[in-house]
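Undergrad: below is the sequence, then the predicted model.
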Amino acid sequence: MSENNQLRDVFDAIADPTRRRLIRLLAESAEMPLHELTVHFQMGRTAVSKHLAILKDAGLVTARKVGRETRYRLNPTPLKQIQDWVAFYSKFWSTNMLRLNQLLEEEEE
């Protein structure tokens, strides 16, 4: 799925703390079935499944059937959009920190 064809915005998909936690769990494991993911949350399988569907729509998660269970895997490629966005603004913080450092050094003198 290409960036332009994604059904859901990656930023929207990671906006929810539950989905960010799902991403973290999947990043720490090669692949996990729904029942293993569900034990990490105080919600039912249906709710976790809905969060996974949102991540899947954004291209962040892939799913494959193994017998009767669905196994989920992280696809980190769309996270690059977030990294690029944050990198753009990190220039702002670097510049401001440099200015603050210069100001503090001037006050010390």
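TA: Yep, it's here.
Undergrad: only C-alpha atoms for contact and neighbour calcs from this point on.
TA: OK.
Undergrad: in contact with Leu60, which residues?
TA: 10, 74-79 (C-alpha atoms under 8 Å, 6 or more residues apart in numbering).
Undergrad: at 7 Å instead, please
TA: Residues near Leu60 by C-alpha atoms under 7 Å, 6 or more residues apart in numbering: 74-76, 78.
Undergrad: show me which of those residues is closest to Leu37.
TA: Distance to Leu37, by C-alpha to C-alpha, is smallest for Leu74 among the contacts of Leu60, at 12.6 Å.
Undergrad: okay, pairing it with this:
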Amino acid sequence: MNERLFKAISDPARRQIFHMVFMTSAISITAIATKFDISRQAISRHIKILEEADLLEIKKQGRERICSANPKPFKALIDWSSFYMNFWNNKIDNLDNYLSDH
């Protein structure tokens, strides 16, 4: 499991940025920065963390840097959480069966 993914999604601003990029398919960093009440520098740091987690891809287009979303890393997160969800569902089912029998 990629620790960078957990770091990236741990911050509400980064989750909002990813959602914005995902929903628009491609957006400039300047356009992202206008949607937040934090500095452009802070937005750039958040975007760097998302990029390091492979959640964003950034391409230069003229003077602009354009972000596009890469949701593929979420598959590892889904697989990881599914394991534990199945584990606990089985435990609860077993407990329910045990209690029903006694």
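TA: Right, received. Where do you want to start? Treat the numbers as computed from the prediction; the structure is a model and nothing was measured.
Undergrad: can you give me the TM-score here?
TA: Aligned and superposed, the two chains score 0.82 in TM-score terms (TM-score structural alignment, normalised by the length of the second structure); 101 aligned residues with a C-alpha RMSD of 2.4 Å.
Undergrad: give me the number of residues near the residue mapped onto Ile29 of the second structure from the first structure?
TA: Aligning on TM-score structural alignment places Ile29 of the second structure opposite Leu34 in the first structure. Counted with other C-alpha atoms under 10 Å, the neighbours of Leu34 of the first structure add up to 18.
Undergrad: where is the longest helix in the first structure?
TA: helix 79-108 (DSSP state H).
Undergrad: one step back: can you give me the distance of the match of Ile29 of the second structure to Asn101 of the first structure?
TA: 49 Å (C-alpha to C-alpha, to the nearest Å).
Undergrad: one more: Pro78 of the first structure?
TA: Taking C-alpha to C-alpha, one finds Pro78 of the first structure at 35 Å from Asn101 of the first structure.
Undergrad: the two: which is more packed in?
TA: Comparing Pro78 of the first structure with Asn101 by neighbour count (other C-alpha under 10 Å), the higher total belongs to Pro78, at 18 against 12.
Undergrad: how about the strands in the second structure?
TA: Assigned by DSSP state E, the second structure shows strands spanning 27-28, 56-61, 64-69.
Undergrad: which residues does the last one contact?
TA: Applying C-alpha under 7 Å, 6+ apart, the set of residues contacting strand 64-69 of the second structure from outside is 18, 21-22, 25-29, 55-60.
Undergrad: try the first one
TA: Among residues not part of strand 27-28 of the second structure, those counted as contacts by C-alpha under 7 Å, 6+ apart are 21, 64-68.
Undergrad: which of these are buried, as a ChimeraX select command?
TA: In ChimeraX, this line selects whichever of the contacts of strand 27-28 of the second structure come out buried by 16 or more other C-alpha atoms under 10 Å:
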select :21,66,67,68
